[in-house]
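Student: Please work out how this folds:
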Amino acid sequence: MIAKFFRINGLVQGVGFRPTVYRIARELGLNGEVFNDAEGVGVVLEGEDNQVLAFPEAMRQGKPPLARIDYIHMSDTPVKGYTDFTITESQEGKVKTAITADAATCKACLEDMFTPGNRRYRYAFTNCTHCGPRFTITKHLPYDRPQTTMAPFKMCPQCQKEYTDPLDRRFHAQPNACPVCGPELCFENARGEAIEGDPIDLTIDAIRAGKIVAVKGLGGFHLVCDARNPQAVAELRQRKGRDEKALAVMMANAKSAALYAEISEAARSILESVARPIVLLPKKANIDLPGIADGLSDIGIMLPYTPVHWLLFHSLAGKPDGAQWTESLCLNEMLVMTSANRSGEPLVIGNDEALEKLSGIADFFLLHNRDILTRCDDSVVRMVGEKPIFIRRSRGYAPEAIKFDQAIEPTFAAGAYLKNTAALTRDEDVFLTQHIGDLENTQTTEAYREAASHLAHLYEIKPQVVVSDAHPDFFSTRYAAKLADETHAKFFSIYHHAAHIGVAMAELNRKEPTLGLALDGVGLGPGKEIWGGELLMVKRTGFERWGTLLPLPLPGGDIAAHEPRRMGASVLTLLKKESLIEKFFPTLPNAAHFGSLVTNCKLSPASSSVGRLFDALSALLGLCDIQHDEARAAMLLESTAYKAVPHVHRDGFEIKGGQLNLLPFLDKIVCAHSSLDTQSVSQWAADFHATLACGLVQLTLRACRQTDYRGPIALTGGCMANRILTACLVNELHAQNMESYYPQKVPAGDGGLALGQVWLAHLALEAQADQFIFEGDR
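Tutor: Down below sits the predicted model:
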């Protein structure tokens, strides 16, 4: 007879972990106890030595679906003579465990919901330890009901029995509820007046009538309408002020989604995962859905992930019995599910807030009386070949940790200005906040404060290191500087594009000098230049620039980012063909004399941005003169290129003095302008992607020869969201026998920047550097 204490850490609370320990201990014939505490899960086992020592492997093999075991540490403990195995109450202490992300409804709960006679038949808050809300309802750890927004709902005797039965899958499921004791739905008009009837059926009736319904979900509200009703979609766009940006849609299952999109096995596995992100999928030929993703090759589709979503499709399907329909039935119905907010503002999460802010947008409201503690927008994923790349990492993934291979100093990273997420570290874990968005107004900056504070409170983290972007005017930079001052923490500022390379280094746990391409819209360079197409060597104490794109003037400054026609005019001027500006862009103000603005360096600062280069080409090909949403011109260019097979124009670029010049390729397009048609525009667009990639790889090879660099090439920045460009870069590097890596755990763009900030600040501290610096062009 021996006794051992096992400390288990990871994602081990709120996922049915203790019942699994209970079951395995009973199967092994062991006595003892299991409990939650702030560090994770503690297990005391007594029994025969071979049975006790078999426990760790049995636990790893039989862990619950949502659990992640980071380590199991075994130590000796005195034999106390336990006569049974029990699950004991949670214990307090310093928080070392983590909270799981919200998880999509599991198959067992769907069976409960759609089996007539089951006490949870069509109940909108059905969940168990394998599914349901976690992060969005949790105030603090340990993850127990009083620490969640389910605290006001007292369980009825039947729910309490499930909750206390170790062999029930709802044992200690903190959001456990039923129609007798749990949250309830209600359906209201825009004046906040309740309407009698089944709230789900009333919602479907309104949607079928062409109305817009604000639906309260897990991490906020969605605005919902019939995606196949062009009038309803147009009305939603007009009311929300969303001109061009694609709208995400929800379909019943992958079989239904395949009616509209091409779905690979890898894409399907992500589409059906417990995270249930929006997946950007190639549209099938001849698909016409006006107003959904006009002009784009991809459509953003997600599957139901809450009971409310499933109930909506259940009603659309005619309320079939059993859960088989959730996988087997092919439904043509498609619902727009777009974030419920006015453009530029944070996601709405409260009932009163929704009625106040959305009454001019939504005709009706599907509400419930369970509070959302933390706003959390939908995640967005895209496939590059068979690998996923995050566009937005939020619901379903946040705040699950990115793991380092060693403990680092408690650090707060403030992130970027656009597509912001912040990060906090604890030991080997980096916790990124959910997607916050662009920090351009007081509502969003307040949401940023809330998210950062909640994460620090949840995990009891007091940062000793604070790191920000080097741009002094970002709200996130000012917030970080103030936090460092208040907490007497070490403060680092990291230049934007070095932090992008740092993201890939962090995912690889790489400390060695790393050569990488940082390709995006804009970021501040060390001399206050506007960077965006950089080849950098990043190391422990700083970075060097080994290459860049030929800078293009930005006529009028920031306005050029919203008017691709200005970038087109900039290119024409550099080609000494400014006389063609009026012909190419007749609506451009003062087009006949626009070249003088381009050559005025005070009014037209230069930028090496790849994003602005894409804008120029999109304008020259007649795809986009003005863009109301970021990267619209580039997305149209990519979608056009998707129709052709890309070819490299070896004479389309030049490399001089470490600068990659694509003007020769652009000159070809200008010369071919009079003969452009739909097919040739697609071919030019595709060829541009391939030629740009070839030029960037040649620039990289030049740096590799000069530095004798033999490591992986990091491919980072927001332009990596471009599937064609990323694939061309990967293939071109592979053809040169070079390894490449692009971020796959966080977005390659600004949404993942905080991870790179954390890693580079850590490397600088390891090297005992006071700052992370730029060491000049090479």
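Student: From now on I want contacts and neighbour counts done on CA atoms only, so please keep to that.
Tutor: OK.
Student: So which residues make contact with the strand or helix carrying Glu544?
Tutor: Assigned by DSSP states H and E, Glu544 belongs to strand 542-549. Applying CA atoms under 8 Å, 6 or more residues apart in numbering, the contact partners of strand 542-549 are 498, 533-538, 608-610, 658-661, 699-700, 703, 764, 772-778.
Student: and this one, so I can compare the two:
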Amino acid sequence: MSGTGARRIRVRVEGLVQGVGFRPFVCGLAGAHGVSGFVGNDPGGVFIEAEGESARLEAFTAGLTAQAPPLALVERVSVEPVEPVGESDFRIVPSRRATGDGTWRAPGGDLLGGARAFSVGDLSVASVSPDAGTCAACLRESRDPGDRRYRYPFANCTGCGPRFTIVTGVPYDRCATTMADFEMCGACAREYGDPGDRRFHAQPVCCPACGPVLRALGADGRVEAGDPVETAARWLEAGRVVAIKGLGGYHLAVLAADGPAVAALRARKRRESRPFAVLAPDAAAARTLVHLDPAAERLLTGTRRPIVLAPRRGDAPVADAVAPGARDLGVMLPYTPLHHLLADRLAAPYVLTSGNLTDEPIAYRDEEALRRLAGVADGFLVHDRRIEAPADDSLVRVFRGRELVLRRSRGYAPAPVGVPWPFPRPVLACGAQLKNTFCVARGTQAFLSQHLGDLESHETLRCFAESVEHFCRLFGVRPAVVAHDLHPEYLSTAYARDREGVDLIGVQHHHAHVASCLAEHGHGGPVIGVAFDGLGLGEDGTLWGGEVLVADLVSYRRVAHLETVPMPGGAAAVRQPWRMAAAWLDRVHGDAPPCLPVAERHREQWPVVVRMARTGLNSPLTSSAGRLFDAVAAVAGVRDVISYEGQAAAELEARVDPGEQGAYPARLIEGEPLVIAAGDLVRAAAEDVAAGTDAGRIAARFHRGLAAAVVRAVRVVGEGTGLRTVALSGGVFQNTVLLEAVVSGLERERFQVLVHSRVPPGDGGIALGQAVVAAANDRR
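Tutor: Below is the predicted model of the structure:
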């Protein structure tokens, strides 16, 4: 309570402070320190006016950061003095909303002590919270027969539940979410309005009397009688495929131990061999599936609830067809009350994979899901809470005790990536063709979108365009600069070029990879950037993918690369790695290739493919590290033909014999740029195959040899430039065997090494790199 000698301050809190229980937290903090005033939301974040003695105000403002709620991310707190007004309480006031004159005003301005109207130019736009997994308190309620939310699939509070996937606008209030479709009952309204309740101002608050309703639908779309969770459980136990509507879209489920059901799911989904993720009921059950170190278990049980990729146990109770050819298994824990209820009922792991056909985006609109999944699912578990933004499950693994995000989506997006350099004008970066994400940026914040998938279908492109417009609305971004990849046939590039009234900036693919790593670390360069991936258009018109660059945020110089080789058949060589083996073996052996099983397996087409490579007919040159992995995988007999991007490389990594300490030698060919003689690695692998060497030892020697060659090339570049910092990026560095070998080698050479953690090293992180490169050039 204010009194004699009281001061009053106006406070603005920016960052991830909406949808995380921040206003109730501020109310409690004010009560604890005996200050009066008010708190509210606006499109820029949280506004506060507080009145009291100086020491109390100082403690109050310090607590805004030091004691913030677990889901909050406070980026900036600004304070200015104002005249005291003599209030006696502290309260939450109505949100300020945008007005037609470009300002944000609160209803009843006089009530707020004459608070001024803020110009849009004064403030950044508030961050929107990612969805959060069910908290322990809500889970206890859903399991308590005496609680009014017993077995209710949509229990949530200020500390958990849907956020990004239901938000339609900012500031974050119920009217700006899809929960606006449901009017709170009296009991929920009392919780919502009680400062002492953990549901105080929890926007998605609901209960069985007033919230979303769960239903089980047969394959014909008719409602099934009885408890929907029990019905779905019985379907799964009978070997059926069930479509389940989650937070960000539909999933397809079967029991993980049911081999025929897994095979049926693969056939219907047209997903021949890409591994499925498995949902375990709890951490103890997850430990029966995979080997979890402490870091992996922390990720698994955290509020984000991603899929965690970890070494599979030999006795894991799952069908072989769940993850064929993979050493690791993706596991996750339930992250909504619905998933918990189903896991409790089954008491067994179940596959939970994206509700789509291969190469399509995840289905999230009800009518569309029923249509698209009609030939896949035998039954549907649905509800009537609309999903505003689709969000697939995130995928992570652990590298050196730290999180390495491989797919950034539910639970992570759209949390901003803060950078130390301002974006002079709002930027839209359109990302890559595969594993697409896009990025909108303004101020010092880059908002990387959720994973959208490969832009190879009308459905995915439509989802991309709708998601871009949604992000621009949410974060108040009207792009003035649009960044895109140099490849003219990428649909993301075509989308960028169709934008009117903007400045277009093309960003080379591998420069964007390196810049993404720099942005994550707040490092402006220059550095030695190693960008290893599948393919990206180079400035010389060839397909790059094994690059060593000297780069900063503005520009780059190609100083070294893997030896180039033809890709016979172009895109066909990506789908059929044996073609890359043919091209490489012809390069290193010419007219006298060794008699190898890979050539025998494809003896009818082999001469034709070799002639294509030699003549250059439909055989673009590439320096791709990914295609080099493909070639060695085929030579070693691991994989000749793939059914998903990166399969051969992933299976080659899985075959590595950890006890093998040998390494294939690879020369460095002097010149500008320096060339790593990748053919030496292929030749050595072929010689080992001819000698009968085990594929696991070949895989290990190849990984170690490639890593050693990269380290030597970087050392040469470092000696010539004086640079001692290296940034590693590109999808090939999702391979932790290679990543560990390269990082360890560079550290022995006393280089500082930057690797990805929060942003995917693959194409899912490339939009961030495009955004910061565009901004750096815009600042010039």
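Student: follow-up on the earlier one: quick one: the strand holding Glu544 of structure 1 to structure 2 mean distance?
Tutor: For strand 542-549 of structure 1, the mean deviation from structure 2 after alignment is 0.8 Å (mean CA distance after the TM-score superposition for structure 1).
Student: corresponding residues in structure 2 for the following helix or strand past that strand?
Tutor: Per DSSP H and E, the first helix or strand lying C-terminal to strand 542-549 of structure 1 is strand 552-553. On structure 2, the counterpart of strand 552-553 of structure 1 by TM-score structural alignment is residues 565-566.
Student: The matching stretch: how far from the chain's middle?
Tutor: Stretch 565-566 of structure 2 sits 32 Å away from the centroid of its parent chain (CA atoms, centre = their mean, to the nearest Å).
Student: for the stretch 101-250 of structure 2, what spans make up the strands?
Tutor: Listed in chain order, the strands of the stretch 101-250 of structure 2 (DSSP state E, counting those that start in this stretch) span 103-105, 118-119, 214-218, 242-245, 250-255.
Student: Show me the one of those that comes nearest Arg442 of structure 2.
Tutor: Arg442 of structure 2 sits nearest to strand 118-119 of all the strands of the stretch 101-250 of structure 2, at 15.9 Å, using CA to CA.
Student: what's that closest one packed up against?
Tutor: Contacts defined by 3 or more CA pairs under 8 Å, 6 or more residues apart in numbering; DSSP states H and E place strand 118-119 of structure 2 against strand 103-105.
Student: To which residue of structure 2 is Ser256 of structure 1 aligned?
Tutor: Ser256 of structure 1 maps onto Ala285 in structure 2, by TM-score structural alignment.
Student: nope, Ala735 of structure 1 is what I was after
Tutor: Using TM-score structural alignment, Ala735 of structure 1 pairs with Arg748 in structure 2.
Student: now swap in Met337 of structure 1 and tell me
Tutor: That one, Met337 of structure 1, aligns with Leu352 by TM-score structural alignment.
Student: list the contacts for that match?
Tutor: His251, Leu252, Ala253, Val254, Phe276, Ala277, Val278, Leu279.
Student: How about Gly506 of structure 2?
Tutor: Gly506 of structure 2 touches Ala483, His484, Asp485, Leu486, counting by CA under 8 Å, 6+ apart.
Student: could these go into a markdown table alongside secondary structure, neighbour count and distance to Leu518 of structure 2?
Tutor: Below are those laid out as a markdown table (DSSP: H, G, I helix; E, B strand; the rest coil; neighbours: other CA atoms under 10 Å; distance: CA to CA, whole Å):
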| residue | secondary structure | neighbour count | distance to Leu518 of structure 2 |
| --- | --- | --- | --- |
| Ala483 | strand | 30 | 17 |
| His484 | strand | 31 | 18 |
| Asp485 | strand | 29 | 18 |
| Leu486 | coil | 19 | 20 |
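Student: I'd like these as TSV, with distance to Arg12 of structure 2 appended.
Tutor: Putting those into TSV (distance: CA to CA, whole Å) gives the following:
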residue	distance to Arg12 of structure 2
Ala483	32
His484	35
Asp485	38
Leu486	41
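Student: hang on, the earlier thing: can I take it that the match of Met337 of structure 1 is in a helix?
Tutor: No. Counting by DSSP: H, G, I helix; E, B strand; the rest coil, one finds Leu352 of structure 2 to be strand, located in no helix.
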